[in-house]
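Q: kindly return the folded structure for what I paste below:
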Amino acid sequence: MSAADVIGQVTGREPSERAIIKVAQSTPSVVHPGSIYTKPADAEHPNSGMGTSVADIPTLLAHYGVDAVITDEDHATATGVATGMAALEQYLGSGHAVIVSINAEMIWGQPVEETDSAGNPRSDHAVVVTGVDTENGIVHLNDSGTPTGRDEQIPMETFVEAWATSHDFMAVTT
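A: Predicted structure coming up:
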C-alpha cells in the first residue's frame, strides 16, 4: 500500500500492509459512508474492491503523524496546491513524499480493464513517485501492486498518460 511506503519514508517506521489495512478498516472515510478501506468483493481476487479512496489518503497518513494535502487538475487553482510534472518534480526536489493515482494496467503494459463510461482508462491504483529522471525520460516508482515494484522505472510518456487518468491526482506530504 502506497500510504505505508510514505509513512516509512517520513517516520522511519513502515507499517505492514496488514497493520495499515486494520487501521484503515477502523477509520471513518471522509469520502463515503463507512471506513476508509473497502474490502475486496471476492477474497480470491484482492483487487475486486476499491481498497482506499485516494481522497482518504491524508486521513490515513495523519493517523501515523504524517501530514499531507491532495490536489488534481480540477482543484489545484482552488487549493493553491499545484499538480503536473513540473510540480511533481518540485515537490520531490524539496523532500516531500508524493503518492499519485494512475491506471495500473497502463504502466504494467497490460490491456486496460478499468474504464469510465466513455471507455477511457480510469485511474485504479496508487503508487509512490520516488524520482524523475528528465534526462533519460524515466519516472521512478514504488509500486505495491507488483513484486518487482520497488524502484519500478517507467518511461515518462507512459507515466504521464497513466497519471492523466486521475487528472494528475497527487497526495503530497507537508
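Q: only C-alpha atoms for contact and neighbour calcs from this point on.
A: OK.
Q: report the secondary structure state of Gln90.
A: helix (DSSP: H, G, I helix; E, B strand; the rest coil).
Q: burial of it, as a residue count?
A: 13 (other CA atoms under 10 Å).
Q: and the residue most central in space within the chain, how far is that from Asp5?
A: In the chain, the residue lying closest to the centroid (CA atoms, centre = their mean) is Ala126, at 2.6 Å. Taking CA to CA, to the nearest Å as the measure, Ala126 falls 11 Å from Asp5.
Q: quick one on the thing from earlier: part of a strand, is the residue nearest to the centre of the chain?
A: Yes - applying three-state DSSP, one finds Ala126 inside a strand.
Q: was I right to think it contacts Ile107?
A: No - using CA atoms under 8 Å, Ala126 is not in contact with Ile107, being 11.6 Å away.
Q: for the closest residue in space to Gly137 that isn't next to it in sequence, give its distance to Asn136.
A: Spatial nearest neighbour of Gly137, chain neighbours left out: Met156 (5.0 Å); criterion: CA to CA, 6 or more residues apart in numbering. Distance, Met156 to Asn136, by CA to CA: 9 Å.
Q: another for comparison:
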Amino acid sequence: MPTLRLGRAARVAVLAACIGLAGAPLVAGCGAAPPATTAATASVTTSATKAVAAQDNPSSTTATPGRYGNPAAAARYWAAQSLEDNCGLVSVADVVGEITGTAPSERQMLDLAESTPSGTNPGPIYAPRNDPSHSGPNAGIELADLVVLLDHFGIKSEMVSATEPDRTGLPALEQYLAKNRKIIAFVNSSVILNADDQRTKADHFLVVTGIDTDTQIVHLNDPGIDHADEQVGVATFMTAWETSDQSIVVTAAPI
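A: So this is what the prediction gives:
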C-alpha cells in the first residue's frame, strides 16, 4: 500500500481520531484497503520465525552516557498510517521490523488484525474495513491487543502503566531501551503535535525509539506524521503520555 504523506491539518485529524485504550471510546473514520492475500499471510509467518531467532540473539548496541535506544536504526522501520484508526497496527509493524529486520506492510497488518480474535472484546482485533464502527466511538484497537499481535510474530510483550510505578516513568523507559526492549506508548496526539484539539485523553499509539537526557529529547517513530524519528521535548512527551496513566506495551528482554 503506498505510504500516505499527510499535511499538518490532515495529520492532526488522523492522530486525534486514532486508537483507544480498553474502555476509552474515540471517534475515527476509515477508508478502504486491499483484500487479504496468501502471499501476505506467508510473509507474516516468516516474520514470526525470524522474531524467535532475533530475540534469542539480540544485536549489540553501543552505549553512550545519557543516550538510550538507537533511533537512527529504528527509523528505517517507520511507516505512515493511511487510515484514521490503525496507528496501533502500524506501530506493531514497526516493532516487528526493529526486532526481526523485516516489517510487515500496513496491508498485512490489516489482514492479520481483521482475522485474529481480540483478547478483550468479541470479534476480531480490528473490524472489517466496511464496518461502520470505523466512524464511531469504538474505532481502532485495544492496548491489550497489541500484545496479541506481537505474540503472533513470536514477540513476547506486556502492558505496563502507572499502577506499577517502578515499571513505568521516564527512568523505566530509559532502562527498557538500554536493554534493547521496544516500546509502544499510548499518548495524546494533540500534545505531541501542539495542535488545537482535546488534550485530556490518550488517543494515539507510537513507538518510542530513543531518549537523550543531555538534550532532554525523546525520539519517536510516529505513524501519524510524514517522517521517521520525530523529536519532542521530554516535558511534552510526559504531558502527552500522562493522559494514559503512562500506559505502554514493552517487549520482553532479549535472551
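Q: show me the contacts for the aligned partner of the residue nearest to Gly137 of the first structure in the second structure.
A: Aligning on TM-score structural alignment places Met156 of the first structure opposite Val234 in the second structure. Counting by CA atoms under 8 Å, 6 or more residues apart in numbering, Val234 of the second structure touches 216-218.
Q: narrow these to those that are buried.
A: 217-218 (16 or more other CA atoms under 10 Å).
Q: and the contacts of Val234 of the second structure, which is closest to Gly169 of the second structure?
A: Val218 (12.8 Å; CA to CA).
Q: the closest one matches what in the first structure?
A: Per TM-score structural alignment, Val218 of the second structure is aligned with Val139.
Q: the closest residue to Val96 of the second structure other than its chain neighbours in helix, strand or coil?
A: Ranked by CA to CA, 6+ apart and with sequence neighbours excluded, the top spatial neighbour of Val96 of the second structure is Ala103, at 5.6 Å. Three-state assignment for Ala103 of the second structure (three-state DSSP): coil.
Q: quick one: contacts for Ala103 of the second structure?
A: 47, 77, 93-97.
Q: what lines up with it in the first structure?
A: By TM-score structural alignment, Ala103 of the second structure lines up with Glu14.
Q: same question for Leu177 of the second structure.
A: Checking TM-score structural alignment: Leu177 of the second structure goes with Leu92.
Q: thinking that match is in contact with Gly131, fair?
A: Yes - with contacts counted by CA under 8 Å, Leu92 of the first structure reaches Gly131, the gap being 6.8 Å.
Q: any common contacting residues for those two?
A: With the criterion set as CA under 8 Å, 6+ apart, the contacts of Leu92 of the first structure and Gly131 do not overlap.
Q: returning to what we had before: what's the burial count for the match of Leu177 of the second structure?
A: Neighbours of Leu92 of the first structure (other CA under 10 Å): 17.
Q: could you pull out the strands for the stretch 101-250 of the second structure?
A: 157-160, 183-187, 204-212, 217-221, 230-233, 248-251 (DSSP state E, counting those that start in this stretch).
Q: JSON lines please, covering the contacts of Ala103 of the second structure and showing neighbour count.
A: Output for the contacts of Ala103 of the second structure, formatted as JSON lines (neighbours: other CA atoms under 10 Å):
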{"residue": "Ser47", "neighbour count": "22"}
{"residue": "Tyr77", "neighbour count": "21"}
{"residue": "Ala93", "neighbour count": "24"}
{"residue": "Asp94", "neighbour count": "30"}
{"residue": "Val95", "neighbour count": "29"}
{"residue": "Val96", "neighbour count": "26"}
{"residue": "Gly97", "neighbour count": "20"}
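Q: quick check: the two most widely separated of those?
A: Ser47 and Tyr77 (13.7 Å).
Q: alignment lookup: Tyr64 of the first structure to the second structure.
A: Checking TM-score structural alignment: Tyr64 of the first structure goes with Phe153.
Q: wait, that match sits on Ala48?
A: Yes - shown here, Phe153 of the second structure and Ala48 form a contact pair, counting by CA under 8 Å, at 3.6 Å.
Q: and the residue lying closest to Met170 of the first structure once chain neighbours are set aside, what is it in contact with?
A: Distances taken as CA to CA, 6+ apart place Val100 nearest to Met170 of the first structure, at 4.3 Å, with adjacent residues excluded. Neighbouring residues of Val100 of the first structure by CA under 8 Å, 6+ apart: 126-129, 163, 168-171.
Q: please repeat the previous calculation with a cut-off of 10 Å.
A: 2, 54, 70-72, 88, 123, 125-129, 141, 163, 166, 168-172 (CA atoms under 10 Å, 6 or more residues apart in numbering).
Q: hmm, which of those residues are the buried ones?
A: 2, 54, 70-72, 88, 123, 125-129, 141, 163, 166, 168-172.
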